[in-house]
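1. Please work out how this folds:
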Amino acid sequence: MDIPRIIHSNNKVRGMSTSDIDELAQFQVNKNRRYTQLYAGQLEGDYLEINLGKLQVFREKLNVGALIEATPASNFIPFAALLSNRDDSNFCGKHIEQNAILQATGGDWDVNFKDHLNVIAAVFDRDTFAHDIHLLTGEEIPNDWLISKACLTDPLALTQYATGVNNIINVIQAKSEVIKTENSLRMINDTILRLAYNVLKVTTPCTEKRVNQSKRCEGVRQVMDYLHSYGESVPTIPELCKIAKLSERNLQYGFKEYLGVTPVRYLRLLRLNGVRRDLLMNQSAKNKVVDVALNWGFIELGRFASEYRQLFQELPSTTLRKAN
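-> Below you'll find the model as predicted:
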């Protein structure tokens, strides 16, 4: 029997490559998984999970047809997207249609497939997820989100969710130090929350009331004043909704009316300005561009450098050389 190869990068990143299907189940702590190989082939399984505080993301690959059954703990709320072919796959006894998000949120669930599996998922802490959705919408989580089933959603939102979470996994796998700073963790959690919300709000919309313009403008000013004093803490969008006393949609309307940009774009511009300010103030030459960028919550460093250059018409390394 092949010996499974287990990789422990640190206490936040765990991975396994194995040909032993039972080892794969045992490796996934508190998920109560059971695997049964259904079709012929020499099994190869790959599993990678990244723990981000109250949120976990994972990617799992199997090269032969199998049945996976699970009874996750009640405090877990997983939402999964298939990167592999859906034509031969069933979830909770029903065929998985194109553009479907898998809600493994209602206790027992199972998935079976004939060929291979490639899936990514975000697993939220139930209480934290409910709290953040309330901040974003002003409403409670729809009960329909808490039922294990495959739900049709907007194709673009689903693609953005699948590729967004997968890209975050790839970035952290390649460079685990990006999650060592609190601000980077907060930005990653916020990004994944909003990617998931954009998928789910299509399946069962939350009811949101549109408030009047004066209240929206008042909320925007409160957010701007807060960011002027505490922007270096890199607040998340749910936190800004709480400060403004507005749902995300109303906050977005307000920012578009007041500044012509979304709150997400404004926060990103604020963070880029924060990086530039810190680079220019760097008198000791001890800090590197990457350190400053991570401190402001940027983990995709190539994209960061491109956006920085577009905004300020120079590379961040050029700014740093000016300071020194």
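
2. Going by C-alpha atoms from here, please, whenever you check contacts or count neighbours.
-> OK.

3. Mind jotting down where the helices sit in this protein?
-> Remark: helices assigned in the chain by DSSP state H are 21-27, 126-137, 155-174, 182-203, 213-230, 237-244, 248-258, 263-280, 289-295, 301-312, 316-323.

4. helices or strands up against the last one?
-> Translated: helix 316-323. Using 3 or more Cα pairs under 8 Å, 6 or more residues apart in numbering; DSSP states H and E, the elements in contact with helix 316-323 are helix 263-280, helix 289-295, helix 301-312.

5. Would you do the same for the sequence below? I want to compare the two.
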Amino acid sequence: MNRSIHHFQDVHAHAASVAHWSQLVYSQLASGALESSLQQLSSERCHAFRERINKRVVQQGEAPRDSVCFAVPISMPGTVRMQGRDADGSSLYFLRGGEEFMCHMPTGMDLLSIAFDRAFFDATLREVPFADDIARLLRQPVIKVPQQRFVECRQRLLAIFSEALVNDEMSGTPARQDELEHALLGELLRLVMDPACDRHQRSGSSTQDFIVEKCHRMAMAETMSAPSVMELCERLQVSRRTVQNSFRAVADTTPLSYLRSVRLNGVRRALMSSRAGDLTVGDAAGQWGFFHLSHFAAEYQELFGELPSQTPRAARWHDA
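-> All right, here's what the predicted structure looks like:
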């Protein structure tokens, strides 16, 4: 079993270090120096990781194929928006392999995510009561579960994960790894098997989340000529007030600040993934629609706590 513990001062280096999630893109939305930690366990049929980030971030990407993915909030000092659904610190999050996702995380997030091999998960699910009901329930990305039962499950999952992270005996042999995989999956399945869990719950995505996601994707796609807020309103055929209220509800910020942060994160990824001789700061900024370099440098420093010229340049990222 592979085990690792890393600390970072950059959300992009953090995201790039999450094993098996090659499509992850994190963007820092809250200003200031970022600090994060990433603890990981990987076995043949399971990958578990706990991540803590001290700034508000938006996560997007694609869940690993041939997997099913659960996430359990350890601490969420604020509202989470997962796949357009309102979630909280006592909700279970779920993604199918290959599914695209977007998740808005509050400042100070602490999340335990566990991905299982799909064949292993399906075989285990067939052996439990209410298998068909549970399979239907897991079509939802956010699952409301009984709060006390969730707290107990979270404590056990965290104890299993933490012990396996430091104890060689818990993961040193194939038999112990098999035991660990079944223990983690068993806890999650027992949670959704609980008689108090509504296995027929349904929740749709909100219009506000739809608006924010569409604006986010347009900003990512049209980097050199980033659309203005008014242009976004015209394309979506909604009022400026609707757009403003949507960003405030979903990301606790303004449309202008959010979209500027997304573009600044794009510049930072470009700088960190290239050598200084191959891409200048000015060219990287221009690729994301920043053409007034003094204003750009000030905005970059405000968000990340450093000037773009101070950002590490290399073909590969290192943890801090």
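
6. Looking at the helices and strands packed on helix 316-323 of structure 1, which is nearest to Val199 of structure 1?
-> Of all these, helix 263-280 sits nearest to Val199 of structure 1, with 17.2 Å by Cα to Cα.

7. May I see the buried residues of the closest one?
-> 263, 267-268, 270-276, 278-280 (16 or more other Cα atoms under 10 Å).

8. and if you look at stretch 102-118 of structure 1?
-> 102-107, 109-118.

9. Can I get the buried residues of helix 263-280 of structure 1 in TSV including distance to Ala130 of structure 1?
-> Listed next are the buried residues of helix 263-280 of structure 1 as TSV, based on distance: Cα to Cα, whole Å:
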residue	distance to Ala130 of structure 1
Pro263	21
Leu267	23
Arg268	25
Leu270	28
Arg271	27
Leu272	30
Asn273	32
Gly274	31
Val275	32
Arg276	36
Asp278	35
Leu279	38
Leu280	40
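
10. tell me which of those is nearest to Val57 of structure 1?
-> Arg268 (23.1 Å).

11. Aligned against structure 1, show me the partner of Glu179 of structure 2.
-> Using TM-score structural alignment, the partner of Glu179 of structure 2 in structure 1 is Met187.

12. how close does that match get to Ile50 of structure 1?
-> 15 Å (Cα to Cα, to the nearest Å).

13. With neighbour numbers in mind, choose between these two.
-> Ile50 (23 against 20; other Cα atoms under 10 Å).

14. Map the more buried one onto structure 2.
-> Structural correspondence for Ile50 of structure 1 with respect to structure 2 (TM-score structural alignment): Leu41.

15. Contacts only, for the residue nearest to the spatial centre of structure 1.
-> Centroid-nearest residue in structure 1: Ile192, 2.0 Å away (criterion: Cα atoms, centre = their mean). Neighbour list for Ile192 of structure 1: Ala122, Tyr161, Gly164, Val165 [criterion: Cα atoms under 8 Å, 6 or more residues apart in numbering].

16. Show me what the third one lines up with in structure 2.
-> Translated: Gly164 of structure 1. Going residue by residue (TM-score structural alignment), Gly164 of structure 1 aligns to Arg156.
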